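In: please find the sequence and the predicted model below.
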Amino acid sequence: MRPAGLIAAAAVTALAAAGAISYAVAEDGGAPAGAHAAPAAAAPSPSVLAVPAPDSADAGFARDMAVHHQQAVEMAYLVRDRTRDAEVRRLAYDIAQTQANQRGMLLGWLDLWGLPKVSAEPPMTWMGMGDAAAGEDGALMPGMATNTQLKKLNQLSGRPAEILFLQLMTAHHRGGLHMAQGCVARCAVAAEKRLARSMVDGQRSELQLMAGMLKERGAAPDS
């Protein structure tokens, strides 16, 4: 595993546990500030007890988006070490932190639900796209970079690395945006739908930002 992957994996271990806690709090509405902890014998609310089916949109989105996000984190760490441009490094840091945190929440929810983090079904089955042609060269889902593209990013530095990163992340966000919109439409768990909506808003904003950054560098979003 690359050093960047080791850092991301270590962060997710802690974030997965935090995700399970945040799900329970979000579904239960959260405790008022300063409120005392509920008695140990108190039963959790029905919404917390509700567990999605293994083949549900909620479970499928959590699994697939966790994989999708992991690659975004990896690309962000790669470009961070290959440019001195403050704007690109800031964007890479924001993407890495945001998507690692969201990935931890998704994996934490799967733990909370007692559901496996992998499925025998093809990616995107929960969106009715399981019969779509599998991506080539390691690109498992729409928008994901291929192994060849990641290798190239790992070999570049300076302006060329910035441009390729922005192009790859633009495609990545477009694919992620489509998935998040799918969860908004199909997921049943309230906390997960809220997270998906926040992904839609955040990635739309970053797509606009990256389009401007590419224009400043004399490049287009599509290579």
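Out: That came through, no problem. Since this is a predicted model, take the numbers as computed values, not measurements.

In: going forward, measure contacts between C-alpha atoms and count neighbours the same way
Out: Noted.

In: ok, and the closest non-adjacent residue to the residue positioned nearest the centre of the chain?
Out: Nearest to the mean C-alpha position of the chain, counting by C-alpha atoms, centre = their mean, stands H69 at 3.1 Å. Using C-alpha to C-alpha, 6 or more residues apart in numbering and skipping residues adjacent in sequence, the residue nearest H69 is Q99, 5.6 Å away.

In: number of nearby residues for the one you found?
Out: For Q99, the tally of surrounding residues (other C-alpha atoms under 10 Å) stands at 20.

In: one more: V118?
Out: Neighbour count of V118, defined by other C-alpha under 10 Å: 13.

In: how about L115?
Out: Number of residues near L115 (other C-alpha under 10 Å) recorded here: 18.

In: ok, for it, nearest residue in space, not its chain neighbours?
Out: Distances taken as C-alpha to C-alpha, 6+ apart place P54 nearest to L115, at 6.3 Å, with adjacent residues excluded.

In: another structure for you, compare them:
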Amino acid sequence: MTRTHWASIAAVVLALLFAGTATVVAGEDDGPAGPATPDAASADAGFARDMSVHHQQAVEMSFIVRDRTQNEEIRSLAYDIANTQANQRGMMMGWLDLWGLPKVAPGEAPMAWMAKAGGAHAGHGTKDAASANSSGDADTAPMPGMATQAQLERLGELSGRAAEIEYLQLMIVHHNGGVDMAQGCVDLCTVDTEKSLAQGMVNAQRSEVELMVDLLKKRGAQVRT
């Protein structure tokens, strides 16, 4: 088996372990006098569902680029992103299981829960996400920040420096979309453990964006707008 296959297996195992830990921690938050279990329409559930999808694509892109370049700096970054986001995804899936809530919400537009925030978050990405969700267009992203199917296919066709640049450009946009969504949870979610995870995402992904911008500059490339 290749290193990528072993890395993928390790990420899945770690995700399952973290999911179990998350279930215990989330359960401790909601004691006899604690807050009620979130319902399917809550920001807590919406964030867990949508960010799990968002994270899964980051993991996919990261394993793609690990097969398309031999640059250790990029491969290390991709491995770190894949491991971190696979683990976090496992935690969020664990919470949904703990709450007895579905992992998908048919008929509900991705990120609709953010409309409850009002102000800066109101309706964030919901119109575009709803359109993408129903169209199935390869040139339309399912949620803000996510790559389209066409972009994923292009990444898989590139190699070396070209693949590194494409990955960095896609992942910067991906992280920025993820930061906006995580900040929505910080503002709206009611489960303290989930809010803490979301704040950690905001801090970590902003830091990684700064790193990726520097890596792009080293390659004579610019951030994609």
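Out: Yes, it's here. Keep in mind it's a predicted model, so treat the numbers as computed, not measured.

In: could you get me the TM-score between them?
Out: Superposed pair, TM-score by TM-score structural alignment, normalised by the length of the first structure: 0.84. Supporting alignment: 206 aligned residues with a C-alpha RMSD of 2.5 Å.

In: returning to what we had before: what is the equivalent residue in the second structure for the residue nearest to H69 of the first structure?
Out: The equivalent of Q99 of the first structure in the second structure is Q85 (alignment by TM-score structural alignment).

In: before we move on, what SS does that match have?
Out: helix (DSSP: H, G, I helix; E, B strand; the rest coil).

In: can you get me a residue count around the residue nearest to L115 of the first structure?
Out: For P54 of the first structure, the neighbour count with other C-alpha under 10 Å is 16.

In: now the one 5 residues further on
Out: Neighbourhood size, A59 of the first structure [other C-alpha under 10 Å]: 27.

In: which residues touch it?
Out: Counting by C-alpha atoms under 8 Å, 6 or more residues apart in numbering, A59 of the first structure touches 52-53, 110, 115.

In: same check on G20 of the second structure?
Out: Neighbours of G20 of the second structure in contact, by C-alpha under 8 Å, 6+ apart: 91, 94.

In: what's the distance between L112 of the first structure and A24 of the first structure?
Out: Look at L112 of the first structure and A24 of the first structure: by C-alpha to C-alpha, to the nearest Å, they are 9 Å apart.

In: if we can go back for a sec, the residue nearest to L115 of the first structure pairs with which position in the second structure?
Out: In the second structure, the residue paired with P54 of the first structure is A40, using TM-score structural alignment.

In: any idea how far that match is from A112 of the second structure?
Out: 12 Å.

In: okay, and the common contacts of those two?
Out: G46.

In: what residue of the second structure matches up with A196 of the first structure?
Out: Matched by TM-score structural alignment, A196 of the first structure corresponds to A198 in the second structure.

In: packing partners for the host helix or strand of that match?
Out: Secondary structure from DSSP states H and E places A198 of the second structure in helix 192-218. Helix 192-218 of the second structure sits against helix 3-29, helix 160-188, with contacts defined as 3 or more C-alpha pairs under 8 Å, 6 or more residues apart in numbering; DSSP states H and E.
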